[in-house]
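Asker: here is a sequence together with a model predicted from it:
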Amino acid sequence: MKRILLAVALSLSSILTALAAPPATFTEAKIVAKQKVYLDQASSSMGDLYCGCKWTWVGKSGGRIDAGSCGLKARKQEKREQRTEWEHIVPAWTFGHQRQCWQNGGREHCVKDDPVFQSMEADLFNLYPSVGEVNGDRSNFNYGMASGIAPQYGQCKTKVDFDQRVAEPRNEVKGLVARTTFYMFDRYNLNMSRQQQQLLMAWDKQFPVTPWELERNKRITAIMGHANPFVTGQRSWASGYKPSGDGVVSALPPRAVKTLPAEPKVISSSSAGAIVGNKNSHIYHLPTGCPSYAKVSSKNRISFGSESEATAAGYRKAGNCR
């Protein structure tokens, strides 16, 4: 009986993973993160990423910081200090600069034309609510030791060294940011400096996985369809580590095309039931279970006969499909 129950549980887990629908855009990711990952964290003892502040949710994905809960004081920007912002633990600037799209036209071009960048920008493992001013001050700085820097945000323990262009997060999240950084560089085949590797490997060992980090990983895994292997212990970063590139996808068909392909047909009212693709975002929508199916403008629509045909053309399923 135990073996049968275990088999059923494993089968159910596989089904849930297969049905996981990662968010397709950064905007969508923030909403999903609020609703399914950090829904009960606004008043938790862990608090926001950098200062451990509690907050109240505002709107679809925003928040209002409770400065009194963490002894927070603004350095310069009082309005930004009062709100939560979604921090990319590995900055978009960092992973964007390793993509050709950024060289061709910056972040806007990457968002529009590069499916790998789109995945990185919307990756839930890399997102965390943080105090707006600290998020802004951190900018695109690497993590490092801000030795000799006096407290800048009241009792908030995160420090930013503007001269050395490094940010040192509070001890409570150093392990989390290290393992998240390992995940991003591994999954998306990014290059990390030796100095940054050495620092993060030290933090990984000094600050082991916490119960909340495990729970966070579990929640995100249910949405993304895969875990952070550096949290689960399936992988370990060491000097000379070679990234797997599991998350690198191509916008081009995997097989060579010897003849010019036929122009994709535009979806019309008579083509109900076809899979709709958006030529701008390279996202596709199913006729059932995808709220945005009918919202793709006619000039951007193309149709596919199957999901495999869509993915072969470099498209991926919309994150809001149920």
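Answerer: Cool, got the structure. Residues are numbered from 1 along each chain as shown.

Asker: going by C-alpha atoms from here, please, whenever you check contacts or count neighbours.
Answerer: Noted.

Asker: tell me where this protein has helices.
Answerer: Applying DSSP state H to the chain gives helices spanning 2-19, 26-32, 78-81, 92-96, 100-113, 115-121, 132-138, 171-187, 194-206, 211-224, 229-232, 307-312.

Asker: show me what the longest one is packed up against.
Answerer: Read that as helix 2-19. Secondary-structure packing of helix 2-19 (3 or more C-alpha pairs under 8 Å, 6 or more residues apart in numbering; DSSP states H and E): helix 211-224.

Asker: pasting the second one now:
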Amino acid sequence: LESFLTDTMKTRNLLLALLILALWAATACSRPPQRNYLDSLRSYWQGVYPNGGETLYCGRKFRPFDRSVNVEHVYPMSWVTKKLRCGKREQCRHNSPRFNLIESDMHNMYPARKDVNQTRGAMAFGIIEGENHKYRGCDFEVDFRKRRVEPRPEVRGRIARAMLYMSDEYGLDIYRKQRKMLEKWNRQFPPDAEEKRHNRAVARIQGKPNPYIR
């Protein structure tokens, strides 16, 4: 009898362990995959710009592996770290799955010249009086005192739809005056063929399009 009870308890414990393992596996499979920005860069370049393309702010043509071009986050990541209160960017990558999800969203990513990307930093978009271009041959204006940048008209709608998407998708902040201008740009500059191509390519990778692009 003692041997029978011992075997029965072992069987029950084994079945219980298998049940727990099955439940854990089912839960793990139901979770959305965690995206990581650094890991997603290869997918971005290969899936969205396999043959090169055109930079966002200057409209300069580039080929694959152009070292003068990198990825610009239209909605700045420093705004995200401040919103999430997760520390500096590297800290957020280590301690915030939500930050990783936001940082790796390709609807917010466009190629840009490294120098222009660095100059823009986390400055907001706006209209700047005059035509004081920061870089020769590039319609990109900067007001360091007011911390504003003015992009060329051809990409203002593209910028607006990326910003508005990020705000809606992740509950990120856009100041009222900035949002009003972005909404105007969205109406004034409808998506062109290149923006629609970018949207389709990103949707194939991430499984979801930017709803502002129709």
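Answerer: Everything's here; your move. Only a predicted model underlies this, so the values are computations on that prediction, with no experimental measurement involved.

Asker: Serialize the helices of structure 1 to TSV and add fields for mean neighbour count.
Answerer: TSV is the format used below for the helices of structure 1 (neighbours: other C-alpha atoms under 10 Å):
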stretch	mean neighbour count
helix 2-19	12
helix 26-32	19
helix 78-81	16
helix 92-96	18
helix 100-113	16
helix 115-121	22
helix 132-138	22
helix 171-187	22
helix 194-206	15
helix 211-224	17
helix 229-232	18
helix 307-312	17
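
Asker: adding distance to residue 146 of structure 1, write those out as CSV.
Answerer: Formatted as CSV, the helices of structure 1 follow (distance: least, C-alpha to C-alpha, whole Å):
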stretch, distance to residue 146 of structure 1
helix 2-19, 40
helix 26-32, 29
helix 78-81, 21
helix 92-96, 20
helix 100-113, 28
helix 115-121, 27
helix 132-138, 12
helix 171-187, 12
helix 194-206, 12
helix 211-224, 24
helix 229-232, 25
helix 307-312, 45
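
Asker: between the ones you listed, which one is nearest to residue 52 of structure 1?
Answerer: Between residue 52 of structure 1 and those, the tightest spacing by C-alpha to C-alpha is seen for helix 171-187, at 8.8 Å.

Asker: what stretch of structure 2 does that closest one fall on?
Answerer: Per TM-score structural alignment, the counterpart of helix 171-187 of structure 1 in structure 2 is residues 153-169.

Asker: got the contact list for the matching stretch?
Answerer: With C-alpha atoms under 8 Å, 6 or more residues apart in numbering as the test, stretch 153-169 of structure 2 has contacts from 56-57, 74-75, 107-108, 172-174, 179, 182-183, 185-191, 195, 210-213.

Asker: mind naming the longest helix for structure 2?
Answerer: helix 2-30.

Asker: middle-most residue in structure 1, spatially?
Answerer: Per C-alpha atoms, centre = their mean, the C-alpha nearest to the average position across structure 1 is that of residue 123, at 2.0 Å.

Asker: just tell me what it corresponds to in structure 2.
Answerer: With TM-score structural alignment as the criterion, residue 123 of structure 1 matches residue 105.

Asker: next one: its match from residue 19 of structure 2, what distance?
Answerer: Using C-alpha to C-alpha, to the nearest Å, we find residue 105 of structure 2 at a distance of 36 Å from residue 19 of structure 2.

Asker: residue 77 of structure 2 too?
Answerer: 42 Å.

Asker: check residue 192 of structure 2 too.
Answerer: Distance of residue 192 of structure 2 to residue 19 of structure 2, given as C-alpha to C-alpha: 53 Å.

Asker: repeat that for residue 149 of structure 2.
Answerer: 57 Å.

Asker: give me the more crowded residue out of those two.
Answerer: residue 149 (22 against 12; other C-alpha atoms under 10 Å).

Asker: list the contacts of that one.
Answerer: Applying C-alpha under 8 Å, 6+ apart, one finds that residue 149 of structure 2 lies in contact with 120, 123-128, 140-143.

Asker: which ones among those residues are found in strands?
Answerer: Using DSSP state E, the subset of the contacts of residue 149 of structure 2 located in strands is 124-125, 140-143.

Asker: just the closest of those residues to residue 114 of structure 2, please.
Answerer: Using C-alpha to C-alpha, residue 140 is the member of these that lies nearest residue 114 of structure 2, at 13.5 Å.

Asker: could you verify my assumption that that closest one touches residue 148?
Answerer: No. Applying C-alpha atoms under 8 Å, one finds residue 140 of structure 2 not in contact with residue 148, separated by 10.8 Å.
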